[in-house]
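**Student:** Predicted model, plus sequence, below.
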Amino acid sequence: MNNKRSMATALAVVALIGLGSLALNGRELPFAAEAQPAGKPAGEADHGHAEGKGQGGDAEEGSHEEEGQLALTTQQIDAAGIELATAAPRLMSTSISFAGEIRFDEDRTSHVVPRVAGIVEQVKVELGDSVKKGQVLAVIASQQITDLRSELEAAQRRTELARLTLQREKKLWEDRISAEQDYLLARQAYQEADISLANARQKLNAIGANLKAAAGNRYELIAPFDSVVVEKHLGIGEVVSESTAAFTLSDLTRVWATFGVTPKDLKQVVVGRAVKVSAPDLGAQVDGRVSYVGSLLGEQTRAASVRVVLANPDGAWRPGLFVSIDVTAQQGTAQVALPEAAVQTVEDKPSVFVRNDEGFQVQTVTLGRREGGYVEILQGLDAGTPVAAAGSFILKSELGKSSAEHAH
């Protein structure tokens, strides 16, 4: 009986172990099938996976071939406001750029100084005021003016007395009452007195003083031409001398754009050559011509001084402003040129959007000269090709945020 129970127990244990083994094998099958398909050796399974990778690589290459293509209909292009331009030949100039500065026109700038010593009584203008020719800038009380005016008055009286004496002696001589010698001496005295009078007047004229006796000891500083007060070094009660720099006046309706040119570029920069002066800070540009090229080189810069005279009716070109000066060197025909608005920077490269049947395709180009809002295309584009001009930045933004970040 005990043997029968022992046999039954052993059979039950064996059966349980067999069922557990079957259950475990059933759980492992799906993973085994995913790792290696049935009926294929492991090598073939790996080979198939490698082929899958190869196909994925080809697909990726195909997607790269599609990069830069923007599919847009004609209606979408019109709605976006994108305008087309055709690449075409254009006459363009080669230019050389220099860094320059706006300065006062020294031919129309004056350092006004008093020509006599004295004390300032009045200052009639302020810094920045516009003045007219002959306008009084300041009034100075001067002892020197008093002395010169006294000398003038004395000369006037001597001349008048000499004139009367001459008239009397002439009458006496004609009536044969006095000798001719007396008449000649009287005439000589009158001439000497007249010379002294003219000399006294010239002294006052030389310093710009008023000849009228009512002016007293007042000396007036006068504006020599229509200008603007750009410097003022004068105050009421201040003692001044003949060397005191009282005012600096400049006619700002005309200024100079100056720059330096090294010897290697001097052949390209000659008097009369057309230039473009631009101020990035102002967003302004003006045309001009070289009016002067220095004959000497600077001791420190080893460059010749060059200037361009610019009209400045609105006063926008202020002295001290840094500018860029493009000097036209030579002219030639660019085989392919486009408006500058057609060129965008895509992945740090200058590119254009070429119109095709599907929309637009990005095309990298090589740039050349720039002039008048146009840019020369040296490589990457043929004449007659239509490209996006105005609104091309919209196409650039459509390439995606990542491309835009690379462009910046």
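**Tutor:** The structure has been received and is ready for your questions. What you see is a predicted model; the values in this text were computed from it and never measured. Numbers count the residues shown, from 1 in each chain.
**Student:** alpha carbons only for contacts and neighbour counts from here, please
**Tutor:** Noted.
**Student:** neighbours of Gly260, just the number please.
**Tutor:** For Gly260, the count of nearby residues is 21 (other C-alpha atoms under 10 Å).
**Student:** Where do the strands of the stretch 251-400 of the chain begin and end?
**Tutor:** Along the stretch 251-400 of the chain, counting by DSSP state E, counting those that start in this stretch, strands occupy 254-261, 274-279, 284-297, 304-311, 322-339, 344-346, 349-355, 359-364, 366-371, 374-379, 386-388.
**Student:** Report all helices and strands that the longest one contacts.
**Tutor:** Taking 3 or more C-alpha pairs under 8 Å, 6 or more residues apart in numbering; DSSP states H and E as the contact definition, the neighbouring helices and strands of strand 322-339 are strand 84-86, strand 88-104, strand 274-279, strand 374-379.
**Student:** repeat that for 6 Å
**Tutor:** Strand 322-339 is packed against strand 88-104, strand 274-279, strand 374-379, with contacts defined by 3 or more C-alpha pairs under 6 Å, 6 or more residues apart in numbering; DSSP states H and E.
**Student:** what's the longest helix in this structure?
**Tutor:** Selection of the longest helix in the chain by residue count, based on DSSP state H, yields helix 2-35.
**Student:** rewinding a little: with distance to Gly62 as new columns, can the helices and strands packed on strand 322-339 be given to me in JSON lines?
**Tutor:** Converted to JSON lines, the helices and strands packed on strand 322-339 look like this (distance: least, C-alpha to C-alpha, whole Å):
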{"stretch": "strand 88-104", "distance to Gly62": "33"}
{"stretch": "strand 274-279", "distance to Gly62": "47"}
{"stretch": "strand 374-379", "distance to Gly62": "26"}
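**Student:** Of those, which is nearest Arg201?
**Tutor:** Minimum separation from Arg201 across the helices and strands packed on strand 322-339 (C-alpha to C-alpha) falls at strand 88-104, 35.2 Å.
**Student:** let's bring in a second one:
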Amino acid sequence: MTRIFHYTLAAIVFCGLIAGAYVVLPTSFGKAPSKTEEEHDEHGEQAAVMSEAKLTAAGIELEKAGPATLKQTIRLNGMLQANQEFVVQVTPRFPGIVREVHKHVGDNVQKNDLLAKIESNQSLTTYELRAPLAGTVIERHATLGEYASEQKPIFVVADLSTVWADFSIPRRELRRVKVGDTIIVDPEDGNEPVTSKVTYLSPVGTSDTQSGLARAVVSNTDSRLRPGLFVAGRLVLEQTPAAIAIRVGALQSMEGRNVVFVRNGEKFEPREVELGQRDSERAEVLFGLEEGDVYAAKNSFVIKAEIAKASAAHEH
């Protein structure tokens, strides 16, 4: 009986040692990193430090996320021309010889400014031609000593403070366009587009191109818009408000996710975003950003490249 007791006691002790070893073994490999630490390490790798000087050198522009109006548009091609309601052809009253020329193409004139003097063939007296309105001389067909006929204008004066932007509307889109629609006119000169309204729709089409004409009267007080040049247009069909929107150029793809680089001090961190509607300029953000967040709106690919370089260096 005593021998059996000793065998039983030895077995219990042995099993206890085995169990003790099982409990102690995992601790001998060191403490496993917590989930919070893993997220922190990954977050640290996916950030780029960009000073103000570096932002300027890279051409990175910053904006704040906030409300915007998204515009559903169709793109159009057009051409600028002088507003024909303010273009005057100046024709001699009597035929004669041009004795003086006072204005040239490109000159700005005020109403009643002297343009030229002509010696009448009938009376042999000299009379004056004066500007009928304030504007710019856009054509001149008078040369000193030349014969001037009352059948042909020798000056054309135009008030270019407004111009016509004529757009070609494809046949399939004509039913969607109406007078009063907003149209965004882009001279494609590197400056901001100009917003105007459709003021005229031609009742007839063009057989060669199977298209119609839509016209907008555009303000040109800064003389930026030059008749004869092509322009691009975006006709606004629908406008939708968005609580938070960002520039489309801010969006980048990382690991299959849409991200925006949000500024935190001198760091830019990728923020995954869920997108809603968008137009050619802005995208609605449904989740991932808050109003007022400062983000890289232009040349954000530079930040993506910086993060990729830092990540590669970390792996090596």
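**Tutor:** Perfect, thanks for sending it. It should be emphasised that the depicted structure is a prediction, and the values quoted were computed from it without experimental measurement.
**Student:** TM-score for the pair, please.
**Tutor:** Once superposed, chain against chain, the TM-score is 0.67 (TM-score structural alignment, normalised by the length of the second structure); 258 aligned residues with a C-alpha RMSD of 3.9 Å.
**Student:** quick revisit: out of the strands of the stretch 251-400 of the first structure, which gets nearest to Gln55 of the first structure?
**Tutor:** The closest of these to Gln55 of the first structure is strand 359-364. By C-alpha to C-alpha, the value is 26.0 Å.
**Student:** and for the closest one, what are the contacting residues?
**Tutor:** Surrounding strand 359-364 of the first structure, the residues in contact under the criterion C-alpha atoms under 6 Å, 6 or more residues apart in numbering are Gly68, Gln69, Leu70, Ala71, Leu72, Pro350, Ser351, Val352, Phe353, Val354.
**Student:** now swap in stretch 185-198 of the second structure and tell me
**Tutor:** Residues outside stretch 185-198 of the second structure that contact it (C-alpha under 6 Å, 6+ apart) are Val179, Gly180, Asp181, Thr182, Ile183, Ile184, Arg215, Ala216, Val231, Ala232, Gly233.
**Student:** Please repeat the previous calculation with a cut-off of 10 Å.
**Tutor:** Stretch 185-198 of the second structure is contacted by residues 76-80, 165-167, 177-184, 214-220, 224-226, 229-236 when judged by C-alpha atoms under 10 Å, 6 or more residues apart in numbering.
**Student:** At which residues are the helices of the stretch 151-300 of the first structure located?
**Tutor:** In order along the chain, the stretch 151-300 of the first structure carries the following helices (DSSP state H, counting those that start in this stretch): 180-206.
**Student:** equivalent range in the second structure for stretch 158-174 of the first structure?
**Tutor:** Aligning stretch 158-174 of the first structure against the second structure (TM-score structural alignment) gives no matching residues.
**Student:** Helix, strand, or coil at His40 of the second structure?
**Tutor:** helix (DSSP: H, G, I helix; E, B strand; the rest coil).
**Student:** neighbours of it, just the number please.
**Tutor:** 12.
**Student:** what about it, distance to Ile307 of the second structure?
**Tutor:** The span separating His40 of the second structure from Ile307 of the second structure equals 15 Å under the rule C-alpha to C-alpha, to the nearest Å.
**Student:** Contacts only, for the residue lying closest to Gln110 of the second structure once chain neighbours are set aside.
**Tutor:** Sequence neighbours aside, Ala134 is the residue nearest to Gln110 of the second structure in space, at 4.1 Å (criterion: C-alpha to C-alpha, 6 or more residues apart in numbering). For Ala134 of the second structure, the contacting residues are Phe86, Asn108, Val109, Gln110, Lys111, Asn112, Asp113, Val157, Ala158, Asp159, Leu160, taking C-alpha under 10 Å, 6+ apart as the criterion.
**Student:** Please list which of those are preserved in the first structure.
**Tutor:** When you map the contacts of Ala134 of the second structure onto the first structure and apply both residues aligned by TM-score structural alignment, their matches' C-alpha atoms under 10 Å, the shared contacts are Phe86, Asn108, Val109, Gln110, Lys111, Asn112, Asp113, Val157, Ala158, Asp159, Leu160.
**Student:** residue in the first structure matching the residue nearest to Gln110 of the second structure?
**Tutor:** Alignment note: Ala134 of the second structure maps to Asp226 in the first structure; criterion TM-score structural alignment.
**Student:** how far away is that match from Asp251 of the first structure?
**Tutor:** Between Asp226 of the first structure and Asp251 of the first structure the distance, using C-alpha to C-alpha, works out to 7 Å.
**Student:** follow-up on the earlier one: weed out the non-buried ones from the contacts of strand 359-364 of the first structure.
**Tutor:** Taking 16 or more other C-alpha atoms under 10 Å as the criterion, what is buried in the contacts of strand 359-364 of the first structure is Gly68, Gln69, Leu70, Leu72, Pro350, Ser351, Val352, Phe353, Val354.
**Student:** Out of those residues, which is nearest to Lys171 of the first structure?
**Tutor:** Ranked by distance to Lys171 of the first structure (C-alpha to C-alpha), those are led by Pro350 at 102.1 Å.
**Student:** Tell me the residues that contact both of Asp226 and Asp251 of the first structure, please.
**Tutor:** By C-alpha under 10 Å, 6+ apart, Asp226 of the first structure and Asp251 have these common neighbours: Arg108, Ser130, Val131.
**Student:** Most neighbours out of those, which is it?
**Tutor:** Val131 (20 neighbours).
**Student:** so what corresponds to that residue in the second structure?
**Tutor:** When the structures are aligned by TM-score structural alignment, the residue of the second structure matched to Val131 of the first structure is Val109.
**Student:** which stretches of the stretch 101-250 of the first structure form strands?
**Tutor:** Listed in chain order (using DSSP E, counting those that start in this stretch), the strands of the stretch 101-250 of the first structure are 109-112, 118-123, 130-131, 136-141, 218-222, 227-232, 239-240, 247-250.
**Student:** Same list (those strands) but as JSON lines, adding distance to Ala32 of the first structure.
**Tutor:** Output for the strands of the stretch 101-250 of the first structure, formatted as JSON lines (distance: least, C-alpha to C-alpha, whole Å):
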{"stretch": "strand 109-112", "distance to Ala32 of the first structure": "97"}
{"stretch": "strand 118-123", "distance to Ala32 of the first structure": "106"}
{"stretch": "strand 130-131", "distance to Ala32 of the first structure": "97"}
{"stretch": "strand 136-141", "distance to Ala32 of the first structure": "106"}
{"stretch": "strand 218-222", "distance to Ala32 of the first structure": "109"}
{"stretch": "strand 227-232", "distance to Ala32 of the first structure": "94"}
{"stretch": "strand 239-240", "distance to Ala32 of the first structure": "109"}
{"stretch": "strand 247-250", "distance to Ala32 of the first structure": "96"}
